[in-house]
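Trainee: Please find the sequence and the predicted model below.
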Amino acid sequence: MAIQGLGLGIGSGLDINSIVKALVNAESAPKTAQLNRLERSTTSTFSGLGQFRSALSEFQSTLKDLNNPALFEKRTASSGKADVFTVKADVTANAGNYSVQVFNLAQTSKVALRGVASPTAEIGTGNLTVSAGDKTLNVNVSAANNSLTGIRDAINAAGKSSGISATIVNDPSGDGGARLVLGSSDFGTGKDISVSSTSSSGDLSVLDFSPPPTTDFAAPAADPANPLEPRVISYARDAKVAIDGITISSASNEIKDAIQGVTVTLKKAQTAEDLTAASSINLNVGEDRAGVRSTVTNFVDAYNKLTSTIDSLTKVTPVGGDDGQPLAAALVGDASVRSFLSSMRNELSTPASGDGAFKILADLGISTQRDGSLAVDDTRLTAALNNNFDQLGGFLTGADGLMARLEGRVKPYAGAGGILESRTSALQNTLSSVDDQREQQVRRMDKLEARLFSQFNAMDALVAQLSGTSDYLVGALDNLPGVVRQDRR
């Protein structure tokens, strides 16, 4: 019998392994070639549809950005001096120009209490009351915390929720001693810090403080003759500004709705020179035309990217030489692509209904080129934005707007359960079928190989048997009486 791997049959001398392998390969080759062609074609189409779907998804996002009425309601706001104030506006703001003067910013209260010998010197026990506007902080001063250090810590522990805090400032020269400095986080006139006390022992009244009245809110300079006296570091006060000559006070440096929909954030007050006649700073509120222009050009870029992707997926590249076969891209002649492009071009050329200034994209300065791409005429686009901005939103957005109509053309292809998803699912099934057929082919060829080896081995055994019988008969005949062998003559 034949021994697989040694090559030659024992009885026949034939290379059975090679013969069987050749027969199996010959049987397998047509089906293998068919499956390879089907797999290559299906994989190429699957990849091409994936690229097409990805490009559609990106284009769809741009359509949604432009099909947003809020885009056309946005407002821009600018300050003539951003170091004095900044400004922002929401959709409720009306376009316009305003004159602003900033006389002073809103301030918080900060005071330095009377100086004492040192931060650890004992002052006294009792109750300390710290007030800032409508906020009051009661601090119990006991023998354990009857120094500036202890009182500072007690105020900070109790004042976390009220915004009142304390620090200690030391005068290294010793002339000013150690001072408890109190601060409040609340802005606005009438929120100055005051301190009162009730002593149980010692004299907590050295920390009592009532801010002196003021008309200009300027902190008084320290008195060199009385360095230990308490003093105001800053008064709490409202911000004061004038908008178009109308004076406005605000407890905050962020002024909202003095102009509807506009928030002004004060950064610093103008100097005396700034506040002379005609020193007002311009505040401008306008439509966000730059944002709309950017979104429109993004739409054009996305459309051109989509058509470029489609072109690369459907082109045929000639190969040199008379016998050269042209190279066809993955989706050459694909019906889905042709149908999509046709529907998009039809929609772009369909005029909008109504009597508005915009009927087609060309009215916006966007034209179709010979290769199917779109081009923007900046001059015409600028004129459209400047002259008919109020009508642009109606042309592009809404149920009947151009973007919604284009979205309606894209959705059947790119949407869940759409044409492309169905096709890619079918192609996945085809690839799975190819894998199944390859497995069946392997099993069939294994059975064929086993059958052929069995048949050839049986033939080889029969040849070996016949060869033995032949040798026996030849020997027997040679030994018969009267038989003369030819080689013995």
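Mentor: Received the coordinates, thanks. Predicted, not measured: the structure shown is a model, and the values here were computed from it.
Trainee: from here on, contacts and neighbour counts on C-alpha atoms
Mentor: Will do.
Trainee: which ones are touching the most centrally placed residue in the chain?
Mentor: Closest residue to the average C-alpha location of the chain: Ser61 at 12.7 Å, with C-alpha atoms, centre = their mean. If you count contacts by C-alpha atoms under 8 Å, 6 or more residues apart in numbering, Ser61 has none.
Trainee: Check which helix or strand it maps to.
Mentor: In the assignment (DSSP states H and E), Ser61 maps to helix 16-66.
Trainee: From the contact counts, what lies against the helix or strand just after that helix?
Mentor: Remark: after helix 16-66, the chain's next helix or strand is strand 75-79, criterion DSSP H and E. Judged by 3 or more C-alpha pairs under 8 Å, 6 or more residues apart in numbering; DSSP states H and E, strand 75-79 is in contact with strand 85-89, strand 281-287.
Trainee: Included below, for side-by-side comparison, is a second structure:
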Amino acid sequence: MPTISSAGIGSGLDVNGIIDGLMAVERRPLQLLQVKREQFTAQISAYGELISSVSAFQASVDKLSTLSALDIFKGTSSNPDVVKVTATDNPDLGSFGIEVARLAEKHQMASKEILDTDTFGGKKATDALHIQVGSDPANKLTIDLSTAKTLAEIRTAINEDVNNPGVTATIINGENNQQKLILKSDDTGADNALTLSKSGKVKLSDFDFQTLNDIGGDTSQLDAEFTVDGYTLASSSNTVSGVINGVTFELLAKDVGNQHTLSIARDTAEVENLVQSFATAYNDFRAAINAQRSGSLSRDNILLSIENQVRSVLNRASSSGPLSTLSEVGLSIQKDGSMSVDSETLNAALDSDIDAVARLFADESDGFASRLSALADGWIGADGLLSSRTDGLNQRINDLTDRQISIERNLEIVETRYRAQFSALDALVSQFQSTSSFLTSQLAQLPKITTNKSS
């Protein structure tokens, strides 16, 4: 009997169709796994969106959750073109009069006009030019002139010295190949004044350096001079800190004879902005939860649980100080569940006792912001509720993948078995059909038998 190379050819059975139908039934568990995978993936995505919403809410809450974060101060100047002011940590509050008599300057010196081909030194091995910055002899730069150098070469030696203590050299080119060497301290003030000296056969008179600053030879005049509330002070920098506790001011222009006012106060406007932002973040967070109710988390009680926990925090009075409820600072929950801010009430509370407002939010044990931030940690922290749910779903997807691989391997075995079985059946049916055809042919060739009927 010939071998059947293609199932169904011998018998006429649609073996491939039969096997495909059977395998479709066998693959139904895979389809169910895929449906579950899509459900889990959608839930993970929804949890991710919820975690992002919680993170945004917590970020706003955290800005109110520490007392130091609410110790916000502002400094204002009556003439910011002359002096700018910045309040830093725990400044002295009040108004201060300031007069700027002089700005701090960088010390500048210029040589006389010298031909660009003229050289200096080269007469003795000890020939050198020394530039000291400030009063410390350790801050001295030495230009080796044992080999004669032009002004340009001296400039390069100064600027490229790895131990340069804080001086920059430039060349100014004039007419008829004349040049001047300009020396300038990198920082302002008398502490950075330049002092020149020489050794060997070098003569300073050959350079004839002159100070460009209008200080009359008195390097102390390189310091800024200003008066605060009648107290005259000097500073090597135009940025001054420490004169008023917690305050830094920048001297921008001298204005002799005119006093300007620096005012340092609590920045209630910025605290108000933080409270307004808190209310906005709460409403955005609540909207994000509501959006999930019609999505993949529609049957998940976690949304209701989160809402109830937040509501519990907001409704429980704080024992942090004279203020105990959010309504006392103008925050209230409306009928639709949103949070509103009464700016008039908030501003009145800030003007009356900003420290009490700060404690209402930021008290470490019982402030509203502190409690809400801790609550958010319980949702999205490493072992938080939402994080754990997400981790659990990812593990279930991994388990589905393992089951899918196992099922697919088994399906290969099942399909191989089906093909073997139906190939055998196909061959058997084909054999029966051949036998049937043979018998039919043989019977057709038998002589016909006639019978006589008696009348």
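Mentor: Sure thing, it's come through. Since we're looking at a predicted model, the values are computed, not measured.
Trainee: Between helix 28-62 and the longest helix seen in the second structure, find me the angle.
Mentor: Longest helix in the second structure, counting residues (DSSP state H): helix 385-445. Inter-element angle recorded for helix 385-445 of the second structure and helix 28-62: 170 degrees (by axes from the mean of the first three to the mean of the last three C-alpha atoms, to 10 degrees).
Trainee: Helix 385-445 of the second structure vs the first structure, mean deviation?
Mentor: Average distance, helix 385-445 of the second structure versus aligned residues of the first structure after superposition (mean C-alpha distance after the TM-score superposition for the first structure): 3.6 Å.
Trainee: Tell me the buried residues in stretch 457-473 of the first structure?
Mentor: 457, 459-461, 463-464 (16 or more other C-alpha atoms under 10 Å).
Trainee: Equivalent analysis for stretch 203-214 of the first structure, please.
Mentor: Applying 16+ other C-alpha under 10 Å to stretch 203-214 of the first structure flags 204-209 as buried.
Trainee: Figure out how far the helix holding Ser61 of the first structure is from the centre of its chain.
Mentor: 34 Å (C-alpha atoms, centre = their mean, to the nearest Å).
Trainee: Please report how far the corresponding residue of the first structure for Ala56 of the second structure lies from Thr43 of the first structure.
Mentor: Using TM-score structural alignment as the criterion, Ala56 of the second structure maps onto Glu58 of the first structure. According to C-alpha to C-alpha, to the nearest Å, Glu58 of the first structure stands 23 Å off from Thr43 of the first structure.
Trainee: How about Phe453 of the first structure?
Mentor: 37 Å.
Trainee: and if you look at Ser308 of the first structure?
Mentor: 21 Å.
Trainee: returning to that earlier point: which of Phe453 and Thr43 of the first structure has more neighbours?
Mentor: Phe453 (21 against 17; other C-alpha atoms under 10 Å).
Trainee: picking that back up, quick one: which two of the buried residues of stretch 203-214 of the first structure are the most distant?
Mentor: The distance between the two most remote of those (C-alpha to C-alpha) is 11.2 Å, for Leu204 and Phe209.
Trainee: now the strands: where do they sit in the stretch 51-200 of the first structure?
Mentor: 75-79, 85-89, 96-104, 108-112, 124-132, 135-141, 164-170, 178-187, 193-202 (DSSP state E, counting those that start in this stretch).
Trainee: looking at the ones you listed, which is closest to Ile281 of the first structure?
Mentor: strand 96-104 (5.0 Å).
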